[in-house]
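**Q** pasting the structure only:
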């Protein structure tokens, strides 16, 4: 690990304009410390924000919820309000990592995880995300876990967060503070980038910009389901995951929200599938049609070709179960 300066931050106002590209924020450290050990991340200064007053979960406006950036994954998943009203989020959090990691990992840090691509972590292999211009070793290499949507010839890595998939489906918004003190908000869906020609840029954050927290709007009606398909039942990243909220009335889709994980450089909001289902009969035939519409542009790279039919089957199964549960709960 390369030497670095360490600074403990007592208040957000202490974050100055020097918190730029050569500085990193440290909270739980469950991803950052590993990257520093491998010398993939080599910040000149670590800004320890773990003692900031940003670890609260508070009731928000109009039935929403405000989640501080330092709320742990365990704290968020076990909050009674989240379990009762946003079960999609609680399920996604509990599907991620181990209990020990969830006890340390934070809301903001979870959103900012780097990819788990083999080539990104192996500094002896080419990786455009780690070193732009080197090439993407995964394109013709071992790419079983890689993207089938939104990839480019520069990078086919995937975003690993389960929590982010649920937050995208829930239309959550992230609150940001720039190093100059100005603040802005944007949908979690817009936080992450597709790789394009600059795969080294995972997010739209500016240098020194800090996630202050996430705001959840009032939960939408319907059945909330998060399903994660992975190689083993624990401590494994998703090959494909689906977060869905389906509301069925009189046998037809009244409202639906869908997000995929494990298939793209960012949590993938399945808006084409949502549009195809809106107002249609909640039948397996229509679920299959919607999946085909969403995955029409999906592309495999050899080792991950199986992900396309897997994503289709997983989405259809989730929608089927959600529709059945909605019908059973209707008086």
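**A** In hand now; what should we look at? These figures come from a predicted structure and were not determined experimentally.
**Q** Every contact and neighbour count from this point should use C-alpha atoms.
**A** Noted.
**Q** for whatever helix or strand residue 103 lives in, packing partners?
**A** Here residue 103 sits within helix 99-104, counting by DSSP states H and E. In this structure, helix 99-104 packs against helix 73-78, with contacts taken as 3 or more Cα pairs under 8 Å, 6 or more residues apart in numbering; DSSP states H and E.
**Q** Share the number of residues neighbouring residue 38, please.
**A** Close neighbours of residue 38, defined as other Cα atoms under 10 Å, add up to 14.
**Q** ok, longest helix in the protein?
**A** helix 307-329 (DSSP state H).
**Q** For that helix, name the packing helices and strands.
**A** Where contact means 3+ Cα pairs under 8 Å, 6+ apart, helix 307-329 is packed against strand 223-229, strand 240-249, helix 284-294.
**Q** can you list contacts of that helix?
**A** Helix 307-329 has contacts (Cα atoms under 8 Å, 6 or more residues apart in numbering) with 148, 222-227, 239-242, 244-248, 251, 263, 282-284, 287-288, 291-292, 295, 298-300.
**Q** what do you get for stretch 7-19?
**A** Residues contacting stretch 7-19 (Cα under 8 Å, 6+ apart): 45-53, 179-181, 207-208.
**Q** and the residue nearest to the spatial centre of the chain, how far is that from residue 94?
**A** By Cα atoms, centre = their mean, the chain has its centre lying nearest to residue 164, at 2.7 Å. Separation of residue 164 from residue 94 (Cα to Cα, to the nearest Å): 13 Å.
**Q** now residue 103
**A** Taking Cα to Cα, one finds residue 103 at 11 Å from residue 94.
**Q** Can you classify the residue nearest to residue 269 when sequence neighbours are not counted as helix, strand or coil?
**A** Taking Cα to Cα, 6 or more residues apart in numbering, and ignoring the residues beside it in sequence, residue 269 has residue 259 as its nearest neighbour in space, at 4.3 Å. Under DSSP: H, G, I helix; E, B strand; the rest coil, residue 259 falls in the strand class.
**Q** here's the one I want to compare it with:
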């Protein structure tokens, strides 16, 4: 049995002080952390409850939105400005987990959630470099249907599980953090790390730091959406998901943002595909060619090679829907 102490922070400074210098973990809704504690993956000596921090959703002076880290996922998805101005974000949250979990989960906790790789969670029976650095990766030669086809490394092929983070990546969100060395802002596309040789280092958060808020820039797409392909209709993680925003004028793409879930160890922003498409025609042929270039470096395994074609078909369908094109 692992004894765990519990404290509740009433301010950002207090949360930083409580968590600093030990094996303490910050506790939001607990929908991921507590589950991993039950399985023995996480063994913190103390929990610092940060749900009393800001849960406000406010408009910024630039016309974007600032979402407090303690905001519940269900509240974000139901917020009128998010539903009307950032529909891909609302839809991504509603595609994740169950209503009960969304009522508990927080924005900050969603950003920090860990992979659902079965080998990562199998403490007694599997080797996992993300859980125990240097031990090996049993997923590479095992059941890897749900694993990464791009951005992985020999040390780890796990995918990032969040739906919300995929939409935030397409929206160019920025993560505001505070810590013992002051405050800083991290673009979400840089927030999560690729595994490389250290898959246990999952984010750019440093010891003594915590997420304070998420800032979303003013809307830049005429239309946006989120589509998730999974093995069953609810409460399942993505095989492939797409968050996309599009503005088309006179048949040509003026603005575009694309991010994938289910294919990489982090929310995968498709910068190559965006560059190839921006300024060009909004046609299915263009969509398919752009993604082929994006996935040119994909390294699928026998169990997940189907994800390449699935990603191509899903993106093409989403962009065709957003552009109003049936060509």
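**A** Perfect, thanks for sending it. All of these numbers come straight from a predicted model, not from anything done at the bench.
**Q** picking that back up, is the residue nearest to the centre of the first structure in contact with residue 268, as I believe?
**A** No: judged on Cα atoms under 8 Å, residue 164 of the first structure makes no contact with residue 268 at a distance of 9.8 Å.
**Q** Can you list which of the contacts of stretch 7-19 of the first structure are found in strands?
**A** 45-48 (DSSP state E).
**Q** could you redo the residues you listed as TSV and give each row distance to residue 60 of the first structure and neighbour count?
**A** Output for those, formatted as TSV (distance: Cα to Cα, whole Å; neighbours: other Cα atoms under 10 Å):
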residue	distance to residue 60 of the first structure	neighbour count
45	34	19
46	31	20
47	29	19
48	27	18
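**Q** can I get the residues you listed in a markdown table with distance to residue 131 of the first structure?
**A** As requested, those are arranged in a markdown table below (distance: Cα to Cα, whole Å):
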| residue | distance to residue 131 of the first structure |
| --- | --- |
| 45 | 20 |
| 46 | 21 |
| 47 | 24 |
| 48 | 26 |
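**Q** Can you check which part of the second structure the helix holding residue 103 of the first structure sits on?
**A** With TM-score structural alignment applied, helix 99-104 of the first structure matches the range 99-104 in the second structure.
**Q** Flag every buried residue along that stretch.
**A** Using 16 or more other Cα atoms under 10 Å as the test for burial, stretch 99-104 of the second structure gives 101-102.
**Q** Same check on stretch 75-86 of the first structure?
**A** Going by 16+ other Cα under 10 Å, stretch 75-86 of the first structure has these buried residues: 75-78, 81-82, 85-86.
**Q** Next: stretch 20-35 of the first structure.
**A** Quick answer for stretch 20-35 of the first structure (16+ other Cα under 10 Å): 23-32, 35.
**Q** Among the residues you listed, which are located in helices?
**A** Using DSSP H, the buried residues of stretch 20-35 of the first structure in helices are 32, 35.
**Q** OK, contacts around residue 131 of the first structure?
**A** Here residue 131 of the first structure is in contact with residue 200 (Cα under 8 Å, 6+ apart).
**Q** Which element, helix or strand, includes it?
**A** Residue 131 of the first structure belongs to no helix or strand, assigned by DSSP H and E.
**Q** Distance check, it against residue 43 of the first structure.
**A** The value you get for residue 131 of the first structure to residue 43 of the first structure, if Cα to Cα is used, is 15 Å.
**Q** Kindly report the same for residue 59 of the first structure.
**A** Counting by Cα to Cα, the gap from residue 59 of the first structure to residue 43 of the first structure is 36 Å.
**Q** Looking at those two, which one has more neighbours?
**A** Of the pair residue 59 of the first structure and residue 43, residue 43 is the one with more neighbours under other Cα under 10 Å, namely 19 against 14.
**Q** need the contact list for the more buried one.
**A** 4, 22-24.
**Q** How about the contacts made by the closest residue to residue 204 of the second structure other than its chain neighbours?
**A** For residue 204 of the second structure, ignoring the flanking residues on the chain, the nearest one in space by Cα to Cα, 6+ apart is residue 191 at 5.4 Å. Neighbouring residues of residue 191 of the second structure by Cα under 8 Å, 6+ apart: 175, 203-205.
**Q** Quick check: the farthest pair among those residues?
**A** 175 and 203 (11.5 Å; Cα to Cα).
**Q** out of those two, which sits in the more crowded spot?
**A** The residue with more neighbours, out of residue 175 of the second structure and residue 203, is residue 175; 25 against 17, by other Cα under 10 Å.
**Q** any idea how far residue 108 of the second structure is from that one?
**A** Distance check for residue 175 of the second structure against residue 108 of the second structure: by Cα to Cα, it reads 9 Å.
**Q** what is in contact with these two at once?
**A** Counting by Cα under 8 Å, 6+ apart, the common neighbours of residue 175 of the second structure and residue 108 are 211-213.
**Q** hmm, back to that, now render the helices and strands packed on helix 307-329 of the first structure as TSV, adding distance to residue 156 of the first structure.
**A** Compiled in TSV, those are given as follows (distance: least, Cα to Cα, whole Å):
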stretch	distance to residue 156 of the first structure
strand 223-229	19
strand 240-249	15
helix 284-294	18
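**Q** Let me have the ones you listed in a markdown table, extended by distance to residue 139 of the first structure and mean neighbour count.
**A** Output for these, formatted as a markdown table (distance: least, Cα to Cα, whole Å; neighbours: other Cα atoms under 10 Å):
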| stretch | distance to residue 139 of the first structure | mean neighbour count |
| --- | --- | --- |
| strand 223-229 | 23 | 22 |
| strand 240-249 | 19 | 26 |
| helix 284-294 | 23 | 18 |
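**Q** of all those, which lies closest to residue 199 of the first structure?
**A** Comparing those against residue 199 of the first structure with Cα to Cα, the closest turns out to be strand 240-249 (21.0 Å).
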